[in-house]
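Asker: next comes the sequence, and after it the predicted model I'd like to discuss.
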Amino acid sequence: MNFQLRPMTEEDARQLCEWRYPAPYDRYGWPSWEQMVRDGREFADPEIRASQYVSAIRESGEMAAYVQFFPLDRAVRIGLGLRPDLCGAGLGLGLVRSAVQEAKRRYPDHEIDLEVETWNRRAIKTYERAGFAVEDEYDRPSPNGIVRVLCMVWLPARTDGNGAQA
């Protein structure tokens, strides 16, 4: 399944702050909307929301996920979040493929990468199926303390060019 990506609205952003994941994925939840606004954090900042975030919409018209496109020097780092009740339902690969397509459109000359915590085998497997490969492993600070992450890079040679594994 592919998703329609559209600019994230403030209402979409508010909804994200209400998503609650079961353990151990609960670390991926966002603070309350009020706290996000107070801190000027991520998608609560209208400029960051407009330049980096999109909502992923299902055929039914409901928001199912979000994608962030964070520009780096020669790469664009994608971040993804699937609505908690849709996790484990086989939608991740379609979301990642949609994100890769949009990243290629926005940043055609940039490498596409992402970070994923090393314990999240479910996400790592999905990213590998979408054509990503581990490039590096390191520790980085997060709201949950220091976490061990993999940096995975999208390799077009491992896919059909559309994000589908060749």
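Answerer: Noted; the coordinates are in hand.

Asker: switch to C-alpha atoms for all contacts and neighbour counts from now on
Answerer: Noted.

Asker: any idea how far Arg41 is from Tyr28?
Answerer: Distance of Arg41 to Tyr28, computed by C-alpha to C-alpha, to the nearest Å: 15 Å.

Asker: helices or strands up against whatever helix or strand Ala50 lives in?
Answerer: Secondary structure from DSSP states H and E places Ala50 in helix 46-52. Judged by 3 or more C-alpha pairs under 8 Å, 6 or more residues apart in numbering; DSSP states H and E, helix 46-52 is in contact with strand 63-71.

Asker: list the buried residues of the helix holding Ala50.
Answerer: Within helix 46-52, the residues scored as buried using 16 or more other C-alpha atoms under 10 Å are Pro46, Arg49, Gln52.

Asker: please look at Tyr21 and Gly29 and confirm they touch.
Answerer: Yes: contact criterion C-alpha atoms under 8 Å: Tyr21 and Gly29 qualify, at 6.6 Å.

Asker: want to compare, so here's the second one:
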Amino acid sequence: MELFIDKMSESAAKDILSWRYDPPYDFYNNEQTPEAISEMLAESYFSVFDDNKKLVGFFCVGSSGQVPNEFYTYSQGLIDIGLGMRPEFTGQGKGTLFFTAVLSQIDKMFGKSSKRLTVAKFNDRAIRLYERSGFSREAEFVKGNTAFIVMIN
């Protein structure tokens, strides 16, 4: 399967905001509000499609990839990444292809630079993928009832 990346469209944003994950990943469920759609249409969001033009995921860069909190300060000089895969594609071994495509696109956009991502600590599948891709744990913080890990490469 080959993946293609495009700027976020309104239809893709609405699709993504309607995705529903099973527990405990339901933490990543969103609501389809005008504000959420507007945020996803910002310059920093991108859609990822398969060769059948099916939306398989998305990613964002910059402050959109950060988790606002009172404990960890996001320093400058790193490219922050946020991402998500369509629920029916998760847990099937497709994460490596997806994440590799995202990292490759970010390198095309910004050149080879260090990247940072923030992931919920319970998300063991994603953490294993990120570690296999060369990311290491830099810090942890708690926001609300959720612990997060900040990882860099």
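Answerer: Cool, got the structure. Bear in mind that the values here come from a model prediction, so they are computed numbers and not experimental data.

Asker: now the closest residue to Asp136 of structure 1 other than its chain neighbours: how far from Gln68 of structure 1?
Answerer: Excluding the flanking residues, the one nearest Asp136 of structure 1 by C-alpha to C-alpha, 6 or more residues apart in numbering is Cys151, at 5.1 Å. According to C-alpha to C-alpha, Cys151 of structure 1 and Gln68 of structure 1 sit 16 Å apart.

Asker: pick out whichever of those two has more residues nearby.
Answerer: When neighbours are counted by other C-alpha atoms under 10 Å, Cys151 of structure 1 and Gln68 differ, and Gln68 comes out ahead with 23 against 18.

Asker: give the equivalent position in structure 2 for the more buried one.
Answerer: Here Gln68 of structure 1 is matched to Cys60 in structure 2, going by TM-score structural alignment.

Asker: now that match, nearest residue through space, not along the chain?
Answerer: Tyr45 (4.3 Å).

Asker: how about Arg116 of structure 2, what does it touch?
Answerer: Leu78, Ile79, Asp80, Ile81, Val150, Met151, Ile152, Asn153 (C-alpha atoms under 8 Å, 6 or more residues apart in numbering).

Asker: Met1 of structure 2 now?
Answerer: By C-alpha under 8 Å, 6+ apart, the residues touching Met1 of structure 2 are Asp50, Asp51.

Asker: how close does it sit to Thr96 of structure 2?
Answerer: The gap separating Met1 of structure 2 from Thr96 of structure 2 is 12 Å, by C-alpha to C-alpha.

Asker: show me where structure 1 has helices.
Answerer: Under the criterion DSSP state H, helices of structure 1 are mapped to 10-16, 33-39, 46-52, 92-106, 121-129.

Asker: and those: which comes nearest Pro141 of structure 1?
Answerer: Nearest to Pro141 of structure 1 among the helices of structure 1 is helix 33-39; the distance by C-alpha to C-alpha comes to 17.9 Å.

Asker: thank you, goodbye.
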